[in-house]
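Asks: Pasting the sequence and the predicted coordinates here, then a few questions.
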Amino acid sequence: MKRRPGMKFTKMHGAGNDYIYVDCTQSVIDNPSQVAIDLSDRHFGIGSDGLILIKNSDKADFFMEMYNADGSQGQMCGNGIRCVGKFVYDNGLTDKTTVTIDTLAGVKILELKTGADGKVETARVNMGAPILEAAQIPVDTKGLKEYKGCEIETIAGKVVKTPVVDETIVVEGKEYKVTAVSMGNPHAIVYLDKDIDIKKFEIEKIGPFFENHKAFPERINTEFIQVVDKNNLNMRVWERGSGETLACGTGACASLVATVLNGMCDTTATLHLLGGDLKITWDKDENTVYLEGPAKTVFTGEVDI
């Protein structure tokens, strides 16, 4: 009996945030949510933080459809989208070094940088404007401890009336200061003292309680940040649906914005993550956040689904 062809895939990562990439411009994958669960398993599958399908788009050059390791669909991934740019360029799906990618968080613009071998090494992504209104992130401020509320003037005189900046949240009986930002998906940024060894911080114990806290109706990605100086931040991240990952692009962007709002860093800084470094810039004149970092291919293969 003739063997049924398997699914061709490429394993890629951006600063250690790894996904399985599939070219769906000419094919369809049934039940991608279950495929993401099965193949993301690091013991019985390929192993990844999730699955990303590259599709055609009538709004942009391509569409990125992503699923977390638990099968839930994500809106956007800054590390993942850089690898999409590398995939489409390196595999000849485009010859452009400025590429537009549609996502559930809107169209993003990538500037691809190639190396001596002609393949993409890094990408700079226009991540758009940060969302700071509590209801749009979303954050249910009733779930915070005595939400004080405030108004902040951010860009060109625009006033945000209900931000969540330096608010108190109680998680497992302990108080934390939290700032919330959406980059198309929701993030809660929490600051750790400088004397804490961030690599030994027990994120696996506290991360799930933040993710499922009543203040976050759609669950939350949580970044634990240690401010080194005005231009350097250490970061660990607990992603909803995936647990701890080695990097999170939207999380790094949200963390830079949050730290600027808290007056603790400049509008350009390097985020040091477990998987590598990401350079983030918040252009306050444009109200646009830019993410720059590496994109790597690990291996290609074929798998039965």
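Replies: Now that the structure is in, tell me what you want to look at. Numbering: from 1, shown residues only.

Asks: Going by C-alpha atoms from here, please, whenever you check contacts or count neighbours.
Replies: Will do.

Asks: Show me where the stretch 201-305 of the chain has its helices.
Replies: For the stretch 201-305 of the chain, the helices defined by DSSP state H, counting those that start in this stretch occupy 203-211, 249-261.

Asks: swap in the stretch 51-200 of the chain?
Replies: For the stretch 51-200 of the chain, the helices defined by DSSP H, counting those that start in this stretch cover 78-90.

Asks: about what we covered before: nearest to residue 280 among the helices of the stretch 201-305 of the chain would be which one?
Replies: helix 249-261 (6.1 Å; Cα to Cα).

Asks: on contacts alone, who are the packing partners of that closest one?
Replies: Packed against helix 249-261 by the contact rule (3 or more Cα pairs under 8 Å, 6 or more residues apart in numbering; DSSP states H and E) you find helix 78-90, strand 174-182, strand 186-191, strand 221-229, strand 268-273, strand 276-283, strand 288-294.

Asks: contacting residues around it?
Replies: 76-80, 130, 165, 179-183, 185, 187, 189, 221-223, 225, 235, 237, 265-269, 271, 278, 280-282, 289-291 (Cα atoms under 8 Å, 6 or more residues apart in numbering).

Asks: another one to put next to it:
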Amino acid sequence: MIPFVKAHACGNDFLVVEETLAGGNHAGIARKLCARNTSVGADGVEFLDRLPDGSFFLRLFNADGSEAELSGNGTRCVAAWLAYSEGLKQVTLGTHGGPRSCTTVSCEETEFLIETGMGVPRVHPQTVEVPGVGAVEGANVNVGNPHFVIFVDTDDFSAYGLTWQALGEKICFHPDFPKQTNVEFVRVLAPGQIAFRIYERGVGPTTSSGTGTCASSTAAIALRGCSTTLEAIAEGGPQRVVWPSKSEEMRLTGPAEIICVGEVTL
């Protein structure tokens, strides 16, 4: 039996499992536990390692068993769990994408609003040649993990004659991205507001993404002249991004909710 915590951030759901229980089988556990119809179900598993000096480190494994650098929403879910279970309203969580500082802004029972320092994003325009589609223009954005952002002006986020899901899959697995990439489709609604959809590496379409929110906002601010304070709206709801300047850390504020605590048999 493996104890787990399930939490979600805007519908982007994660399981939190103590690293000591992984036994080196992180990928296998993630594939097993994330299965929607035959197990608990989640977009990924955050393995929480408690280091001897009292600090924390996260290893994120996606639903398909692949390991990712980090998840903004997953990190926030872990921060919510530590605030709920151990009273840690301020915590820094190490990830393979760099440390992320989390502060609980407000809480009500199992629902938390958390601000996270997301590092300094990097962005540059890029064109990807997609067979059967042609040249797809976008932006390569790194917020601790890789993203490709495409601006659209369609209500359904379709682009280049394809649904965003279909084009997202093609770009995610494109040879230009040997380790695959997350793909966002962004509509600028106003100087201070964008909407986006995400095809997430290792998962597929998801209702939300913390790093996807940051990547979409980075591209909108840097390449479309949007406000340095943005509301970014995904299918699962809005999050708030503040990026004062290109040399400063981006900060992300959004919700996280503890769903349940349980045990599962592998």
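Replies: Noted; the coordinates are in hand. None of the values given here were measured: they were computed from a predicted structure.

Asks: picking that back up, so for residue 121 of the first structure, which of the helices and strands packed on helix 249-261 of the first structure sits nearest?
Replies: strand 288-294 (5.9 Å).

Asks: quick one on the thing from earlier: would you turn the helices of the stretch 201-305 of the first structure into TSV with mean neighbour count and distance to residue 58 of the first structure?
Replies: Shown next, in TSV, are the helices of the stretch 201-305 of the first structure (neighbours: other Cα atoms under 10 Å; distance: least, Cα to Cα, whole Å):
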stretch	mean neighbour count	distance to residue 58 of the first structure
helix 203-211	17	34
helix 249-261	27	24
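
Asks: okay if I get these as CSV plus distance to residue 9 of the first structure?
Replies: Shown next, in CSV, are the helices of the stretch 201-305 of the first structure (distance: least, Cα to Cα, whole Å):
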stretch, distance to residue 9 of the first structure
helix 203-211, 30
helix 249-261, 22
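
Asks: circling back to that earlier point, same list (the helices and strands packed on helix 249-261 of the first structure) but as TSV, adding mean neighbour count and distance to residue 247 of the first structure.
Replies: Shown next, in TSV, are these (neighbours: other Cα under 10 Å; distance: least, Cα to Cα, whole Å):
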stretch	mean neighbour count	distance to residue 247 of the first structure
helix 78-90	26	8
strand 174-182	20	17
strand 186-191	26	14
strand 221-229	22	10
strand 268-273	21	6
strand 276-283	20	8
strand 288-294	21	11
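
Asks: With respect to residue 56 of the first structure, which of these lies nearest?
Replies: Of all those, helix 78-90 sits nearest to residue 56 of the first structure, with 11.3 Å by Cα to Cα.

Asks: once aligned to the second structure, how far is the closest one on average?
Replies: Superposed on the second structure, helix 78-90 of the first structure shows a mean distance to its aligned partners of 0.8 Å (mean Cα distance after the TM-score superposition for the first structure).

Asks: That helix versus helix 249-261: what angle between them?
Replies: 130 degrees (axes from the mean of the first three to the mean of the last three Cα atoms, to 10 degrees).

Asks: from the chain's centre, how far out does helix 78-90 of the first structure sit?
Replies: Taking Cα atoms, centre = their mean, to the nearest Å, one finds the center of helix 78-90 of the first structure at 13 Å from the center of the full chain.

Asks: go on, stretch 194-204 of the second structure?
Replies: Distance, centroid of stretch 194-204 of the second structure to centroid of chain: 9 Å (Cα atoms, centre = their mean).

Asks: Which part of the first structure matches it?
Replies: Here stretch 194-204 of the second structure aligns to the first structure at residues 233-243, judged by TM-score structural alignment.

Asks: what's that stretch in contact with?
Replies: Contacts for stretch 233-243 of the first structure (Cα under 8 Å, 6+ apart): 49-50, 68-72, 198, 203-204, 207-208, 211, 219-228, 244-248, 251-252, 269-274.

Asks: if we go to 6 Å?
Replies: Where contact means Cα atoms under 6 Å, 6 or more residues apart in numbering, the residues beyond stretch 233-243 of the first structure that reach it are 68-70, 207, 211, 220-227, 244, 271-273.

Asks: try stretch 231-242 of the second structure
Replies: Contacts of stretch 231-242 of the second structure (Cα under 6 Å, 6+ apart): 10-11, 193-197, 207-208, 228-230, 250-254.

Asks: cool, stretch 51-60 of the first structure as well?
Replies: 19-25, 36, 62-67, 100-102.

Asks: residues near residue 100 of the second structure, how many?
Replies: 21 (other Cα atoms under 10 Å).

Asks: tell me the contacts of it?
Replies: Applying Cα under 6 Å, 6+ apart, we find residue 100 of the second structure in contact with 92-93, 117.

Asks: cool, and residue 181 of the second structure?
Replies: Contacts for residue 181 of the second structure (Cα under 6 Å, 6+ apart) come out as 146-147, 172, 201.

Asks: how about it, what's its match in the first structure?
Replies: Using TM-score structural alignment, the partner of residue 181 of the second structure in the first structure is residue 220.

Asks: And for residue 230 of the second structure?
Replies: Checking TM-score structural alignment: residue 230 of the second structure goes with residue 269.

Asks: go on, residue 157 of the second structure?
Replies: Using TM-score structural alignment, residue 157 of the second structure lines up with residue 198 in the first structure.

Asks: now residue 30 of the second structure
Replies: Per TM-score structural alignment, residue 30 of the second structure is aligned with residue 36.

Asks: Report the mean deviation for the host helix or strand of its match after fitting onto the second structure.
Replies: If you go by DSSP states H and E, residue 36 of the first structure is part of helix 32-40. Using mean Cα distance after the TM-score superposition for the first structure, helix 32-40 of the first structure ends up 0.8 Å from its aligned counterpart in the second structure, as a mean over the superposed pairs.

Asks: Alright, I will stop here.
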